[in-house]
Structure formats: C-alpha cells, structure tokens
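Student: Next one to model:
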Amino acid sequence: MTVQEGSRVSAGVTFAARLSFEDITHTFGNGSATLHGVSLSAEPGEVLCLLGPSGSGKTTLLRIAAGIEAQTTGRVLLNDREIAGPSVFLPPEQRSIGLVFQDFALFPHLTILDNVRFGLTALSREESRREAMIALSRVGLEHYANSYPHVLSGGEQQRVALARAIAPRPAVLLMDEPFSGLDSRLKDSVRAETLDILRRSRATAIVVTHDAEEAMRMGDRIALLRDGRLMQMGGAEDLYQKPANLFVAGFFSELNIFDVRVKGGMAETPAGRVPSAMFDDGAAVTVAIRLSGFDVSEKQGETQARILSRRYLGVVELLDLAVQGTDRPVRARVRCGALSSHARDIFLSLRPSDVLVFETRVENA
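Tutor: The predicted model follows:
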C-alpha cells in the first residue's frame, strides 16, 4: 500500500464507546486510598480531560480503565458492559482501549512502521502493515515508515505513539500527560494536531493533564480531581464561571483571597465592596478576586492602591499593589498601556464577572 506524502487518511475507528466509572475506590496494600468513590463517564466520541494536581488520582483512574491496575471496589463499563468489577476483569488486550504513555515508549531498535504495527498481532503481516500505514498517514508521518525513532523530534515521536495507539482502532483512547515531555514552543502545535487526529478518528478519548489551560483547550468536558475525589465536572466555561468551591476556582486562575463577613448584603474587602445578598448578614464568606478582576485608573475608582512592582509580560502587565486593610500585596493583571510608565498611586474598580464569593469553610483557610 502506498499513501501520497502529505495526505491524511480519515478512516474512522470501528466504533466509539461510552466508558463509565461507577463508584471507583482504590486502596494500596498499606491502607492508603488514592480514589474515593469516583463516578464519571466519557461519552462516545468525546474528549474528556482528567485534570488535577499531582497525587489526585488521575493516572490511577487511567490505569484502572486500561486494565493495568484493578480497583478495590466499583465497576468500569464499556457501553454499559462491565469490563472490570466484582463479576469480571477483562485483561487489557480484550478491552478495545488504547493507551498513549507519557514517555511515548517507542522501541529504539524497531522502525517507525514496526513500532506502530507492534500491537496488531491478530492480523496478517500484510494487513498489519496496511493498518500501520493508515495510522501513520493520519498523523502525517508515513514518509518516516522505514526510519528509526532516534531521527524524530519529540513532537514526531509523540505522533508515532499516537499512531500506534489508534492503529488497532480502539473504542477508547487513553492519554497520560501526552505533552509533558515536549518543549513549550512545540506544545501548542502538537496539541492542536493531536486534537485534530482525535476528532477525525472519532474515538472516545480521556486525556490526563495537570494543566488547566491544556484541559480547556482540548476537553469537551473536564473532570477535576483532588485527593482522589471528583470536585466538579463539566465544560470549561462551567468550571471557570461557576466553580463549585474555592479549590476549583483557584485551579483555573490565580486569586486574591479575602475572608470577611457579610453586612447589609455586601462583603467589604480591602480591594472593594462585593454584592453578597445570597448570604445572611454576619455570614463568614471568602471573596476570591481573579487577577484580571480589576480596572485601573490614575484618576478615579473605588479603591486607592499604590504600585509596589510591575512586570511587563507583553500584552499585559502584572502588578503588585499595596491596599489599605491588608498586609498582603494585591495582585492584578492589566492591559499594557492602561497606566502610564510613571504611575504610582492609582485607583481600582472591581469587575463583577471576575469576583467569586463562597461560604467560608475550613478548607479555605
């Protein structure tokens, strides 16, 4: 089979499936738990991002889906068919689930073509070659079929690993921090290429990442985990605009945080007054103001501030500000040119869309 260089084959997978986790717990032999009753589903053809800090249980959940690790309790279902649970545990090769490892895991002594056809053991030599070439064409690397991994860049190796995973046409594709090993300049382009390949292959995909922006760029939905628990799940806009708690809000943007009490339907912070009519008078609340939540002026505004430092970041400037009523600097991210170069004493006004108010909890402290 020959494929014209530069072309992309758009043949889809056999089918896209729903992958569901039902009340998954996972405990190590020493009794320490990594997952606590996690329930979520990736819908057919969807890109679902598992997001969270290190140790939140993202990779463990992925390994349970792949069959590399067994959950302690709960079930994993593929199109409502149990593939791991009390009554059954299918081995990885019987799950129709592909896995892209964080380090690509290419065999240096095999050609690119042989790396991609490595898992196609059920096919004849000619059939496996054909499927591997189709997969390489999907990632735009068919002209490297007879080369070896060491001649490829990091981004190209990542695409070979992706080709190997999609060659068997899995129903679900799992990707564990697939871009973490790439140069920052490469990430955007390789991530966009990968997303395009996932869309065209039409597989259900679950992508693990600790990068909120990456999750927002890639995911149709995002599941945010913390300490083995699902904090919130939904679209990027939902998690950003309507975070369930302070942890979720802080994961998607830097925050200025003030613990105050409501008085007359308002929460008065050192940086400005915030409407809080949904809370009773006297209620303890935590006000979180995003760095982008300030309009600045040298002439007028709600709150006076003094510039302690300013960092030029290109499109924006990062300001550290002294504000009466708090010993901690208030941080603001403002458009370059909003203030003159010699500005020192300025005024702040809050943008309501970038101010969040939560009931104060012990975890907020």
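Student: CA atoms for contacts and neighbours, from now on please.
Tutor: Noted.
Student: those strands in the stretch 201-350 of the chain, which residues are they?
Tutor: Assigned by DSSP state E, counting those that start in this stretch, the strands in the stretch 201-350 of the chain fall at 204-209, 221-226, 229-234, 255-263, 266-269, 272-275, 284-290, 294-297, 303-312, 316-322, 330-335, 345-350.
Student: Kindly reformat these as JSON lines containing distance to Ser128 and mean neighbour count.
Tutor: What follows is the strands of the stretch 201-350 of the chain, written out as JSON lines (distance: least, Cα to Cα, whole Å; neighbours: other Cα atoms under 10 Å):
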{"stretch": "strand 204-209", "distance to Ser128": "23", "mean neighbour count": "26"}
{"stretch": "strand 221-226", "distance to Ser128": "34", "mean neighbour count": "24"}
{"stretch": "strand 229-234", "distance to Ser128": "39", "mean neighbour count": "18"}
{"stretch": "strand 255-263", "distance to Ser128": "52", "mean neighbour count": "19"}
{"stretch": "strand 266-269", "distance to Ser128": "65", "mean neighbour count": "20"}
{"stretch": "strand 272-275", "distance to Ser128": "63", "mean neighbour count": "17"}
{"stretch": "strand 284-290", "distance to Ser128": "52", "mean neighbour count": "23"}
{"stretch": "strand 294-297", "distance to Ser128": "58", "mean neighbour count": "20"}
{"stretch": "strand 303-312", "distance to Ser128": "54", "mean neighbour count": "16"}
{"stretch": "strand 316-322", "distance to Ser128": "52", "mean neighbour count": "19"}
{"stretch": "strand 330-335", "distance to Ser128": "53", "mean neighbour count": "21"}
{"stretch": "strand 345-350", "distance to Ser128": "61", "mean neighbour count": "19"}
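Student: all helices in the stretch 51-200 of the chain, in order from the N-terminus.
Tutor: 58-66, 112-116, 125-138, 154-166, 184-201 (DSSP state H, counting those that start in this stretch).
Student: What residues of the longest one count as buried?
Tutor: Spelled out, that is helix 184-201. Lys187, Val190, Arg191, Glu193, Thr194, Leu195, Ile197, Leu198, Arg199, Arg200, Ser201 (16 or more other Cα atoms under 10 Å).
Student: which other helices and strands contact that helix?
Tutor: helix 154-166 (3 or more Cα pairs under 8 Å, 6 or more residues apart in numbering; DSSP states H and E).
Student: For the helix it packs on, name the packing helices and strands.
Tutor: Identification of packing neighbours for helix 154-166 by 3+ Cα pairs under 8 Å, 6+ apart yields strand 97-100, helix 112-116, helix 125-138, helix 184-201.
Student: To check against the first, give me the structure of this:
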Amino acid sequence: MNQEMIRKIDQRNDGQRYFEQQQFQRQEQGWKLIIGTSVLLLALVAVELFWLVPTVTSASKSAFSGFVAVIGIISFVLWLVAQAVPFKVRWQSVSVALACLLGGGWALLFPLLIQQSHFFSVYAYSDLFIFLSVIAFFSYRPALYLAVLPILCSLLVTDMYFGDTNNAVTFLSMGSRLIIIIVVRECLYHWFHASVWHEFEEKRLRKELASVALIDLVTGLQNDKHFELMLDREMMAARRHNSDLTVMMINIEPMNLYAMTCGHQACDDLLKRATKGLRRGVYRPRDFIARVGSSEFALLLPDTDASGAEIVAERMQRHVHRCCDMLVKGELEQPMAVMITIVEWAPNVNVRTMRRYMRDARSQLNLDEPQKCADSVSYYDPVKYR
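Tutor: Predicted structure coming up:
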C-alpha cells in the first residue's frame, strides 16, 4: 500500500512539473503575442494621430511620442534584466512585469488621447488589447488581471468624466466586460489544464507500455528482447573501450517437474524465489539479468572475464539454493540444480555470432541430461559447434 501511495505521489509530482513546463511554454507564446499586439496598436494610433486626423494638436502628438519613448526605455531595461536572470525558473515574475508595463501603459495612454484629442477609435483598440491579453495571459491569472484591470478602470473613469452615457450604463458595460473576461479565462484555463494532463497521461501510458513490453510479467526481470538490445549496446562499448565482456546462460531445474507436481501457480512462485536468488548474486548496477526462457536466464557481465564470471556463477548458485531448496525438497525428491554456461566475447565476434553462441549455450544446457540433477558451471566452446 505504501509503495502504491509513493508511486501515485511521484506520478502527481511528475505531472505537476510537466504542467508547469507546458504553462511556461504557453506563457512564452503569450509574451510574444501581447508584445506584438502592443506594437501594432501603437503603430495604428501613430498613423491616425500623425496622418489621418488633421485636427489633432501638436501637444497630443508630443505627449504620445513621449509616452512611446518612456515605454520603449522601460521595455529595454526589462529586456536587459531578463537576459541576466534565469527567468525560466521565475517566469511568473516576467509575466507580472510585462502585464503591469503594457496594461498600465495603455491605461495611462487611453485617457490622455481622449482628453486632449477626442481620439475615440482608441476604444476599439482598448477592447482589442483586452481580448488579446486574455489569450496571452490566461494560463497565469495574476498577470491577466494586472493587464486588464487598469484598462477597465481607465475606461470607467474616462466614460464617467468625458463620455456622454449614463454612469449606470458605464458601470454595467465595465461589469459585463469583466464577467466576460473571467468566464473566457476560466474556460480557456480549464481547456488548457485538461489538454496538458491528457497529454501527460498519454505519454506516461506509452512509456509504461514500452516498459512492460520489455519486462517478464512473472519474475519482473527484463525479457529476451530487452536483453538483446543491451547485448548490442554492451558489445559496442566493449569494442570501443577494448574491455572484457561475458554472458552467462543459466538453466534452473526441475521447473517442469515442479509445475506438473504442484501446479503452474506454485511454479511461478518458485520462479520468483529463484529470481530473488539470482538478483542477490549480482552486485554491480551495470550487470544485466533477464529471463530468456521458461526456466532459462541470461546474465550480461561487462568488464568481466571468464574467471570473474565463474565467481559470480558460484555465488548465484548459492543464493538460488538458499531461496529455493526448502520449497523444492518439500515437494520433490529431486534436488534443485542451477546449471550455468559461460560465453566469453572476443573482439572479432559480431552481434549475430554472439547471439548464435548464446543459442548454442542454451542448447548445451538443455541437452546435458546427466547434469540436470546437480549444479554445474561450464564454458562454451565455439569450436565444438562449428
């Protein structure tokens, strides 16, 4: 139960990290969107002020130019700071700073344009900025509200003092916009959250399925397919580093007799006990053990010669007997036997030849009937099978 709880906690933590990573990437896209939007809107305002509306005063043009200059300087300073600080860890700070700069700047520019030049098309630009701010900052709520609330307050104050509508209508209009912003933001965030977690679960399930495809379900060891993959990798490493490599083929008897006597479930329990003994005989993390047959196992020993493999083989035999002898002797008259054939790799042997050596070694174990009632450690001789 504790292991299951720990596994669920680990999955939840991994999912949370994955969600934060996707949230950061989405926020990066939002930064680009809101910056591009702000530049475009300022360009449209500049075109109308300087070329399309002849009644605009020079004071309004000067105020707008000064405002753009100040915003540009602050943006440049923020960019310099962002280059020096690892904001990937604190992307929330960047979002908040950018939202305050653009939202606050637009909130100050809006009444300035309305008061001095009656530039009413800025209403449409403000609504567009609010809409795109929702899209840009919906994944981080504080940044969104810091971007839109100053503009809504500015719209409210401007309408109350410079507009021709009733104050009640103005409050209703701003309240409706705020409700729309909240509803749209929550819908987008819910969709984003569900989409990211669905993607995470899909990737996790694919990873687990890939892992299960390489694991023997009875013993929990790696299977024959995974062993062949590791054999290819270790042979390339041994050839590159000019190091030793040894493979041990292991056959444990009498599994078939035990299954016929006690049933397949009891045989599976015996296999699990034998697996525990084999694992206890392997000390190094890089040593790789797999189940390659019904009662056959294979052990990959990098940086190990034949004499070292013989020591490992004898140690594994002792551990298997300690785990299984009491169970086998209580049901069968035949003793437990752990038969091992050591296959030593040579630099001139390729992967295909090494796999043939392993098949021959397995056949040697299965055909060695007189030795099936006793432990044995033998060496594979390629000349014998030519």
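Student: Got a TM-score for the pair?
Tutor: Aligned and superposed, the two chains score 0.22 in TM-score terms (TM-score structural alignment, normalised by the length of structure 1); 138 aligned residues with a Cα RMSD of 6.8 Å.
Student: coming back round to it: make CSV from the strands of the stretch 201-350 of structure 1 and add distance to Ile112 of structure 1 to it.
Tutor: CSV is the format used below for the strands of the stretch 201-350 of structure 1 (distance: least, Cα to Cα, whole Å):
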stretch, distance to Ile112 of structure 1
strand 204-209, 23
strand 221-226, 33
strand 229-234, 38
strand 255-263, 46
strand 266-269, 59
strand 272-275, 59
strand 284-290, 46
strand 294-297, 52
strand 303-312, 44
strand 316-322, 44
strand 330-335, 46
strand 345-350, 55
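Student: quick one on the thing from earlier: got the buried residues of helix 184-201 of structure 1 as a markdown table, with distance to Arg229 of structure 1 columns?
Tutor: A markdown table is the format used below for these (distance: Cα to Cα, whole Å):
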| residue | distance to Arg229 of structure 1 |
| --- | --- |
| Lys187 | 28 |
| Val190 | 30 |
| Arg191 | 27 |
| Glu193 | 31 |
| Thr194 | 28 |
| Leu195 | 27 |
| Ile197 | 31 |
| Leu198 | 27 |
| Arg199 | 29 |
| Arg200 | 32 |
| Ser201 | 31 |
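Student: Show me which of those is closest to Leu162 of structure 1.
Tutor: Closest approach to Leu162 of structure 1 among the buried residues of helix 184-201 of structure 1 (Cα to Cα): Thr194, at 8.0 Å.
Student: Next, format the helices of the stretch 51-200 of structure 1 as CSV and append distance to Leu308 of structure 1.
Tutor: Output for the helices of the stretch 51-200 of structure 1, formatted as CSV (distance: least, Cα to Cα, whole Å):
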stretch, distance to Leu308 of structure 1
helix 58-66, 39
helix 112-116, 55
helix 125-138, 52
helix 154-166, 41
helix 184-201, 30
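Student: and of those helices, who's closest to Gly234 of structure 1?
Tutor: Across the helices of the stretch 51-200 of structure 1, Gly234 of structure 1 has its closest neighbour in helix 58-66 (16.3 Å, Cα to Cα).
Student: Adding distance to Phe294 of structure 1, write the helices and strands packed on helix 154-166 of structure 1 out as JSON lines.
Tutor: Below are those laid out as JSON lines (distance: least, Cα to Cα, whole Å):
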{"stretch": "strand 97-100", "distance to Phe294 of structure 1": "42"}
{"stretch": "helix 112-116", "distance to Phe294 of structure 1": "51"}
{"stretch": "helix 125-138", "distance to Phe294 of structure 1": "45"}
{"stretch": "helix 184-201", "distance to Phe294 of structure 1": "29"}
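Student: To Ala288 of structure 1, which of these lies closest?
Tutor: Comparing those by Cα to Cα, helix 184-201 comes nearest, at 29.6 Å.
Student: any idea how far Leu112 of structure 2 is from Arg185 of structure 2?
Tutor: 29 Å (Cα to Cα, to the nearest Å).
Student: rewinding a little: tell me which of the helices and strands packed on helix 154-166 of structure 1 lies nearest to Gly155 of structure 1.
Tutor: So among these, helix 184-201 is nearest, using Cα to Cα, at 6.2 Å.
Student: looking at it, Trp106 of structure 2 is touching Leu149, isn't it?
Tutor: No - contact status for Trp106 of structure 2 versus Leu149: not in contact, 11.0 Å apart, counting by Cα atoms under 8 Å.
Student: These two: which is more packed in?
Tutor: More neighbours surround Trp106 than the other of Trp106 of structure 2 and Leu149, with 26 against 17 (other Cα atoms under 10 Å).
Student: host element of the more buried one?
Tutor: Using DSSP states H and E, Trp106 of structure 2 sits within helix 91-117.
Student: residues of the next helix or strand after that helix that come out buried?
Tutor: With elements assigned by DSSP H and E, the helix or strand that comes after helix 91-117 of structure 2 is helix 122-137. Across helix 122-137 of structure 2, burial judged by 16+ other Cα under 10 Å covers 122, 125-127, 129-137.
Student: Pick the one among those residues closest to Asp10 of structure 2.
Tutor: Phe137 (28.9 Å).
Student: which one is that closest one nearest to, not counting chain neighbours?
Tutor: Take Phe137 of structure 2 and drop its neighbours on the chain: the residue closest to it by Cα to Cα, 6 or more residues apart in numbering is Leu144, 4.9 Å away.
Student: Can you tell me the element that neighbour falls in?
Tutor: With DSSP H and E as criterion, Leu144 of structure 2 is part of helix 141-162.
Student: Now do that helix and helix 122-137, the angle between them.
Tutor: 170 degrees (axes from the mean of the first three to the mean of the last three Cα atoms, to 10 degrees).
Student: so helix 141-162 of structure 2 versus helix 91-117, what angle?
Tutor: Going by the same axes, to 10 degrees, helix 141-162 of structure 2 makes 10 degrees with helix 91-117.
Student: which helices and strands sit right next to helix 141-162 of structure 2?
Tutor: helix 91-117, helix 122-137, helix 167-212.
Student: from the chain's centre, how far out does the shortest one sit?
Tutor: What it means is helix 122-137 of structure 2. Chain-centre distance of helix 122-137 of structure 2: 34 Å, with Cα atoms, centre = their mean, to the nearest Å.
Student: Next one: Ala165 of structure 1 from Ile222 of structure 1, what distance?
Tutor: In this view, Ala165 of structure 1 and Ile222 of structure 1 are 22 Å apart by Cα to Cα.
Student: Oops, could you answer that again for Phe358 of structure 1 instead?
Tutor: The value you get for Phe358 of structure 1 to Ile222 of structure 1, if Cα to Cα is used, is 21 Å.
Student: Could you single out the nearest of the buried residues of helix 122-137 of structure 2 to Gln23 of structure 2?
Tutor: Taking Cα to Cα as the measure, Phe137 is the one of the buried residues of helix 122-137 of structure 2 closest to Gln23 of structure 2, at 10.2 Å.
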